[in-house]
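In: need coordinates for the following:
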Amino acid sequence: SKLIERHEILRTQYVIDDNEVKQRIATHVLPDFEEVTTSLTNEQDIIQSFMEPFDLEQPSQMRVKYIHGPQQDYLFMDTHHSINDGMSNTILLSDLNALYQDKSLPELKLQYKDYSEWMVHRDLSKQRH
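Out: Alright, predicted model coming up:
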């Protein structure tokens, strides 16, 4: 819940408004978290059983599942590619780790949308040479 509160992108939904896709950020979203037990032993089968499509019109493009397996337990976090990249995953996992250890996190000055906007409008003309 704290991770979702902290990062707007985890409360994002995409809606079609007047034939245009628009991003909306919900103020409060419950985590999509489930704890399950499986008899599967092959890790690829466990991963496959976890994967399912996202509904982009619903807020939170992240799912978390804690799976008790016969040999070991797994924590799966699945995010839709529209809300993050490799660096974002690193930040999310770092924040989750800090929250798990009951550490306080500094207030965010920027959100993913700020980074995305910067990427779209940066001047790359000097790199063409």
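
In: CA atoms for contacts and neighbours, from now on please.
Out: Fine.

In: buried set for the helix ranked longest in the chain?
Out: Ordering each helix of the chain by length in residues (DSSP state H) puts helix 86-100 first. For helix 86-100, burial by neighbour count (16 or more other C-alpha atoms under 10 Å) applies to Leu92, Asp95.

In: mind giving me the packing neighbours of that helix?
Out: Contacts defined by 3 or more C-alpha pairs under 8 Å, 6 or more residues apart in numbering; DSSP states H and E place helix 86-100 against helix 2-6.

In: show me what the helix or strand following the helix it packs on is packed against.
Out: From helix 2-6 onward toward the C-terminus, using DSSP states H and E, the following helix or strand is strand 12-17. Packed against strand 12-17 by the contact rule (3+ C-alpha pairs under 8 Å, 6+ apart) you find strand 20-25.

In: elements contacting the helix or strand just after the strand it packs on?
Out: Following strand 20-25 in sequence order, the next helix or strand is strand 33-37 (DSSP H and E). The contact analysis (3+ C-alpha pairs under 8 Å, 6+ apart) places strand 33-37 against strand 62-68.

In: now the second one, please; I'll put the structures next to each other:
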Amino acid sequence: MSSSRKGCGGGLYIWKGQQYRGAAAVAEAAGVNARTVLYHLDRHGDLSRLGIGSGGHNQKPGRRGRQVSLCGRRWNSIQAMAHDLGISSKAAHRYIRAGNVDGLIRALMAKQVGGVPA
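Out: Prediction:
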């Protein structure tokens, strides 16, 4: 099987003003899989959206998550609060979405006395 076959990604690509030989070279520079490069070409026809990320993984510098406060303590993001309380980010988001402040307070109290959140 030849690597110059259409769809194998062996061509010359331009991404962010740089030339790359092959989808693998673009993928390495972008920090993604070669299949992701080919997906962008098939789906969008170019590589302009490659590396943007999904859902804010590549946020602009200086942009932070939503500030949260609980019982007089303040964190710059839900993830920072979760880390400090010893719970997962997913659990913290779930508590907040459900309006379950008691679960967060329980985790905060457990952290303050050196216990494990229930």
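
In: can you pull the TM-score for these?
Out: TM-score for the superposed chains, counting by TM-score structural alignment, normalised by the length of structure 2: 0.27, backed by 58 aligned residues with a C-alpha RMSD of 4.5 Å.

In: and the next helix or strand past the longest helix of structure 1?
Out: Toward the C-terminus from helix 86-100 of structure 1 - assigned by DSSP H and E - lies helix 112-121.

In: picking that back up, and the longest helix of structure 1 with helix 112-121, angle?
Out: 160 degrees (axes from the mean of the first three to the mean of the last three C-alpha atoms, to 10 degrees).

In: and the gap between Ile105 of structure 2 and Lys90 of structure 2?
Out: Taking C-alpha to C-alpha, to the nearest Å as the measure, Ile105 of structure 2 falls 16 Å from Lys90 of structure 2.

In: and the strands in structure 2?
Out: 12-15, 18-21, 68-70, 73-75 (DSSP state E).

In: what's the closest of those strands to Asp42 of structure 2?
Out: Nearest of these to Asp42 of structure 2, taken as C-alpha to C-alpha: strand 12-15 at 13.5 Å.

In: give me the buried positions along the closest one.
Out: Neighbour-count burial for strand 12-15 of structure 2 [16+ other C-alpha under 10 Å]: Tyr13, Trp15.

In: what's the end-to-end length of stretch 15-25 of structure 2?
Out: Termini of stretch 15-25 of structure 2 sit 10 Å apart (C-alpha to C-alpha).

In: on that earlier part again, counting neighbours, go ahead and name the busier of Ile105 and Lys90 of structure 2.
Out: Each of Ile105 of structure 2 and Lys90 has its neighbours counted (other C-alpha atoms under 10 Å); Ile105 has more, 15 against 12.

In: against Ile14 of structure 2, how distant is His93 of structure 2?
Out: From His93 of structure 2 to Ile14 of structure 2 the distance is 39 Å (C-alpha to C-alpha).

In: ok, Ala30 of structure 2 next?
Out: 12 Å.

In: please identify the most buried of the strands of structure 2.
Out: strand 12-15 (a mean of 15; mean count of other C-alpha atoms under 10 Å).
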